[in-house]
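Trainee: attaching a predicted model along with its sequence, questions to come.
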Amino acid sequence: MIGILITVSLRSKYIVNRLQESDARRAKVLHNIEYTNKMATLGRLSASVAHEINNPLAIINEKAGLINDIASYEPEFPKKDKIIALVDSITSSVERCSRVTHRLLGFGRRMEFRKEQIDMESLINDVLDFQKSEAAHRNIRVNVNTEANLQTIQSDKGQLQQVFLNLINNAYNALDKDGKIDINIRHPNTNEIEVTITDNGVGIAKKDLIHIFEPFFSTKGESGTGLGLSITKDIVEKLGGVISVTSEEGRGTCFIVNLPIERVE
């Protein structure tokens, strides 16, 4: 009798485990379907926005070029040097906007990969320069710690700048005045470079962590689009890397990005 009860108990436990595994697989499949649908929607939206922006950009670029030609070839043009410098600034900004719209068009499909040798410490410092005035105004301390003899990596500089601009901007948004951001760059092994971005801000609730990379999910309420981290994850994976996050409410958040030294096609 005891043997029968043990057999029934073990069999029941086996069936329950199989049902739980089946439910977990089903949930994962449904999640992947939902994620794919959201990414497709976002890809169509991005293409539409990029198209609408490119049209006026082309007109601005054309008119700026015309002003530059007039100023350059007219000997008595008033304040000639100042006008040419201002026009150069306009065309430079147009080029930057064009690169952004190119990435919007590439989102949701495979983006063209532009391989070059990248010094990760220099890239991070370039990104930090964009927000140095905010750091000074809010008295936020940013520490960059780099492992000795760090290798360069083969990757896409523009796309990596977008990744770390998003992550560092998120860290700033999580901080109050007098906050701190630690950025560590190291080799976890001979094939990868690892960048961690740690803040001592508000943190992310445990229930939100599993959704943090999903398109349209935001912890910022109406002020957030829910696209920044999903775009970041998509770019990192297209570059052959992995991104993860740990966080604790009231103590801060750490994003970890692992990238290959050389991307495998």
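Mentor: Received, thanks. Small disclaimer: the values here were computed from a predicted structure and weren't measured.
Trainee: okay, CA-based contacts and neighbour counts for the rest of this
Mentor: Noted.
Trainee: buried sites along stretch 40-47?
Mentor: 42, 43, 45, 46, 47 (16 or more other C-alpha atoms under 10 Å).
Trainee: among these, which pair sits farthest apart?
Mentor: 42 and 47 (8.5 Å; C-alpha to C-alpha).
Trainee: got any residues that touch both of the two?
Mentor: The contact sets of residue 42 and residue 47 do not overlap (C-alpha atoms under 8 Å, 6 or more residues apart in numbering).
Trainee: my guess is residue 200 meets residue 251, correct?
Mentor: Yes - counting by C-alpha atoms under 8 Å, residue 200 does reach residue 251; the two are 5.5 Å apart.
Trainee: more neighbours: which of these two?
Mentor: Neighbours were counted for residue 200 and for residue 251 using other C-alpha atoms under 10 Å; residue 200 has more, 21 against 12.
Trainee: quick one, what contacts that one?
Mentor: So residue 200 contacts 175, 179, 180, 181, 250, 251, 252, 253 (C-alpha under 8 Å, 6+ apart).
Trainee: in the stretch 101-250 of the chain, which spans are strands?
Mentor: 116-118, 141-146, 153-155, 180-189, 192-199, 242-248 (DSSP state E, counting those that start in this stretch).
Trainee: quick revisit: and which of the contacts of residue 200 is nearest residue 69?
Mentor: For the contacts of residue 200, the nearest to residue 69 is residue 181 (46.2 Å; C-alpha to C-alpha).
Trainee: surely the closest one meets residue 197?
Mentor: Yes - the pair residue 181 and residue 197 qualifies as a contact (C-alpha under 8 Å) at a distance of 6.9 Å.
Trainee: shared neighbours of those two, anything?
Mentor: residue 171.
Trainee: if any of the contacts of residue 200 are buried, put those into a PyMOL selection.
Mentor: Command for PyMOL that selects the buried part of the contacts of residue 200, burial taken from 16+ other C-alpha under 10 Å:
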select buried, resi 175+179+180+181+252+253
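Trainee: just put the contacts of residue 200 in JSON lines and tack on distance to residue 102.
Mentor: Shown next, in JSON lines, are those (distance: C-alpha to C-alpha, whole Å):
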{"residue": "175", "distance to residue 102": "31"}
{"residue": "179", "distance to residue 102": "34"}
{"residue": "180", "distance to residue 102": "33"}
{"residue": "181", "distance to residue 102": "30"}
{"residue": "250", "distance to residue 102": "38"}
{"residue": "251", "distance to residue 102": "37"}
{"residue": "252", "distance to residue 102": "34"}
{"residue": "253", "distance to residue 102": "31"}
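Trainee: here's the one I want to compare it with:
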Amino acid sequence: MYEEQKAIAAEITGLRNLGMMEDAIGMCQKAARQFPNDSFFPKLLGDMYRQGGRFEEAAEEYLKILQLIQPSQFQIFIKAYRKLEQNAPEHFMCWFRDRIMMVLEAEELPEELRKRMNFLLGSEFALDKNFLNTAEQANDDRNRAAVQKEIEKWESIQDISRIEALATYKINQTRESNSKGIDTFLIQRLEKLGRYDLALSLIEKTKKPYTEKLIIVAILRMCRKKADYTFAERVLQIDEKFIESSDFNIQYELVYYFQTANRGEELEKTLRLMRDRSATSSIPIARTLYNFYLSLSKFEEAQSIYEHIRNLEQNQKNEYGQHKKHGTKSRSEVQLESEQFVWQRMKDLVSDQEHNRQMIALRDLLKGFSHELGQPITNIRYAIQLHQRKIKRGKDAPEDLETLLSDILVQTDRLGVLLARFSPVVSPKNEAGTFSVRDCVSRVFGDLETRLHGQNITYRIDGSPEISLQGDQVQFSQVFYNLVLNSMQAVEKDGRIDIGISAPAHNMVTIEFADNGPGIPEEYYQKIFEPFFSTKDPTSGNGGEGLGLYIVWNILKMFNGTIQIDKNFRGGTRFLIQIQQTKGGTQV
């Protein structure tokens, strides 16, 4: 490299080290114009574009390298290509390969360089006129048979780059085409090959509006395989209307989506639709629903579907006159009995697990109680012993007795506060009755109105007042006293609390409780419902014993309910409460 070029390169490097990337790019552009026959500055400029995520501009600079290097310098392009491949998304690299193919087809490069290209980068760049002809045919469904045959041939010989190049060609073209059938086939092949990003890009290009159920299922399925539903959430409006109009194939994917998104209410509705519509007469669909219920630990629902499957099997036998011979059970009966055994075993395991969890919680509770109760008792004992020694020495004074009694009262008050925290759980004065969930929650906020107003915390309660539960209303209200007080301590001031109450299914109540506080650190998710676990200062006078959420958990267990934190919620904390009551327990 000439001295002048070295000096410019050093100055560009200095600007990059100082973080002055735009200045470095500007100087590099100027140098590339000054030395038009040198590949160094296009390579350097492309690298800076790549590092800044400007992939298209990087690709254009790398293509210039091909026009400037000798065959012996081909590794310069190879290194640039490989680095771009590591940083750029898959669909962009397909577009870049397409551009390189066009350069090769134009025969603008020396023959030796073209040979090195094909040898070093593989068959994906060995473009011939057959590909261009197929790409042109792929714009018209009248050529569907020929195009599908060509794609299947590429797949059979593992020439996947041509399939990718064809998809990229269709994504980037601007003219109208009549190729819905070919596009659908190409999307299916890309999904089969695991090229999900490219397939979704082709869907976005060719399938708007998304009305075909086959395409909707493909979008949800590929997002599930990617473990990323960002694309589906962007292009599909997955709301109540969407769920209501779905068929079984869409419902199947929605079950996975709603589990991932922690959308319990929508999950319940989807399962109910699957049960009431799709599984009424189809044994395979009923089996799928049965497996879903098992995976979700919904054992009572699984038992109901199990009986439904047996009825369908019996009806099928009667319809076709298929009777047992020599007492031999059919394959379906053996499978069902096997599944019933697995179901019972899973139920037992979950019951054992829940029992173990309760025993561990009880152990921790007693351990914490021993510590919390032991401290004030120890303080009282030492204070009395000290006063007794003063009496023996004749050094006691009336004011010493007054101090002793005051200290004892302080410690007994501390004991009383601790025991009062458990009164909602252990009180024998429970009075069962039917009450409105919304009215119960509203009364809690009414009681705390002055404190909420003092901290400038607003709240909203959504839900029908007709949604009701059976049980002790006073006990149930303690759930929300604890949750609201927790939120008030987290938000401090100028905050918001939102509560949504719904009944997505018969005998089911769902409650969402959210605030816009700092949120709960992820490492505490598994601990927050344990007794005596707290992130707050226990001496602050604002709680901190670590009992609030433990009491919430226990009270909800009494109502046959569960509570969990929404791990996907951002901008605060959201708890999801679900209460399943026996027949007559929940009214809507």
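Mentor: Ah, there it is. It should be emphasised that the depicted structure is a prediction, and the values quoted were computed from it without experimental measurement.
Trainee: mind checking the TM-score on these two?
Mentor: Remark: TM-score between the superposed chains equals 0.60 [TM-score structural alignment, normalised by the length of structure 1]; 188 aligned residues with a C-alpha RMSD of 3.6 Å.
Trainee: on that earlier part again, ranking the strands of the stretch 101-250 of structure 1 by burial, who's on top?
Mentor: Of all the strands of the stretch 101-250 of structure 1, strand 192-199 carries the top mean neighbour count, a mean of 22, counting by mean count of other C-alpha atoms under 10 Å.
Trainee: can you give me the neighbour number for residue 260 of structure 1?
Mentor: Neighbours of residue 260 of structure 1 using other C-alpha under 10 Å come to 19.
Trainee: how about the contacts made by the equivalent of it over in structure 2?
Mentor: Aligned by TM-score structural alignment, residue 260 of structure 1 pairs with residue 580 of structure 2. Residue 580 of structure 2 makes contact with 507, 508, 509, 559, 560, 561, 586 under the criterion C-alpha under 8 Å, 6+ apart.
Trainee: just the buried residues out of those, in ChimeraX syntax.
Mentor: Per 16+ other C-alpha under 10 Å, the buried members of the contacts of residue 580 of structure 2 correspond to this ChimeraX selection:
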select :507,508,509,559,561,586
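Trainee: name the nearest of the contacts of residue 580 of structure 2 relative to residue 408 of structure 2.
Mentor: Nearest member of the contacts of residue 580 of structure 2 to residue 408 of structure 2, counting by C-alpha to C-alpha, is residue 559, at 38.4 Å.
Trainee: and the gap between the aligned partner of the closest one in structure 1 and residue 157 of structure 1?
Mentor: By TM-score structural alignment, residue 559 of structure 2 lines up with residue 239 in structure 1. In this view, residue 239 of structure 1 and residue 157 of structure 1 are 11 Å apart by C-alpha to C-alpha, to the nearest Å.
Trainee: then residue 35 of structure 1?
Mentor: Distance from residue 35 of structure 1 to residue 157 of structure 1, by C-alpha to C-alpha: 27 Å.
Trainee: and residue 179 of structure 1, what pairs with it in structure 2?
Mentor: With TM-score structural alignment as the criterion, residue 179 of structure 1 pairs with residue 495.
Trainee: okay, stretch 9-23 of structure 1 sits on what stretch of structure 2?
Mentor: So stretch 9-23 of structure 1 sits over no part of structure 2, by TM-score structural alignment.
Trainee: hmm, back to that, looking at it, the match of residue 559 of structure 2 is touching residue 258, isn't it?
Mentor: No - applying C-alpha under 8 Å as the test, residue 239 of structure 1 and residue 258 come out as separate, 10.2 Å apart.
Trainee: re the thing from before, neighbour-wise, which of residue 35 and residue 157 of structure 1 wins?
Mentor: More neighbours surround residue 157 than the other of residue 35 of structure 1 and residue 157, with 19 against 15 (other C-alpha under 10 Å).
Trainee: list the contacts of the alignment partner in structure 2 of the more buried one.
Mentor: By TM-score structural alignment, residue 157 of structure 1 lines up with residue 473 in structure 2. Counting by C-alpha under 8 Å, 6+ apart, residue 473 of structure 2 makes contact with 431, 432, 433, 435, 440.
Trainee: distance of residue 473 of structure 2 relative to residue 354 of structure 2?
Mentor: Residue 473 of structure 2 is 25 Å from residue 354 of structure 2, by C-alpha to C-alpha.
Trainee: kindly report the same for residue 435 of structure 2.
Mentor: 28 Å.
Trainee: and what of residue 134 of structure 2?
Mentor: 61 Å.
Trainee: give me the more crowded residue out of these two.
Mentor: residue 134 (17 against 12).
Trainee: and the closest residue to the match of residue 179 of structure 1 other than its chain neighbours, how many neighbours?
Mentor: Of all residues not flanking residue 495 of structure 2 in the chain, residue 457 sits nearest, at 4.6 Å (C-alpha to C-alpha, 6 or more residues apart in numbering). The number of residues packed near residue 457 of structure 2 is 19, by other C-alpha under 10 Å.
Trainee: dump the residue contacts of residue 457 of structure 2.
Mentor: Per C-alpha under 8 Å, 6+ apart, neighbours of residue 457 of structure 2: 488, 493, 494, 495, 496, 497.
Trainee: show me what it aligns to in structure 1.
Mentor: In structure 1, residue 457 of structure 2 lands on residue 140 (TM-score structural alignment).
Trainee: what does residue 517 of structure 2 give?
Mentor: Aligned partner of residue 517 of structure 2 by TM-score structural alignment: residue 201.
Trainee: ok, how many other residues are close to that match?
Mentor: That count, for residue 201 of structure 1 with other C-alpha under 10 Å as the rule, works out to 23.
Trainee: and what of the one 3 residues further on?
Mentor: When neighbours are counted by other C-alpha under 10 Å, residue 204 of structure 1 registers 20.
Trainee: ditto for the one 3 residues further on
Mentor: Neighbour count of residue 207 of structure 1, defined by other C-alpha under 10 Å: 8.
Trainee: and residue 103 of structure 1, by the same measure?
Mentor: 20.
Trainee: who's in contact with it?
Mentor: Residues near residue 103 of structure 1 by C-alpha under 8 Å, 6+ apart: residue 111.
Trainee: quick one on the thing from earlier: which of the contacts of residue 580 of structure 2 lies closest to residue 546 of structure 2?
Mentor: Taking those together and measuring to residue 546 of structure 2 by C-alpha to C-alpha, the closest member is residue 561, at 20.7 Å.
Trainee: state whether residue 366 of structure 2 is indeed within a helix.
Mentor: Yes - the assignment for residue 366 of structure 2 by DSSP: H, G, I helix; E, B strand; the rest coil puts it in a helix.
Trainee: mind telling me what it corresponds to in structure 1?
Mentor: Match for residue 366 of structure 2 (TM-score structural alignment): residue 40.
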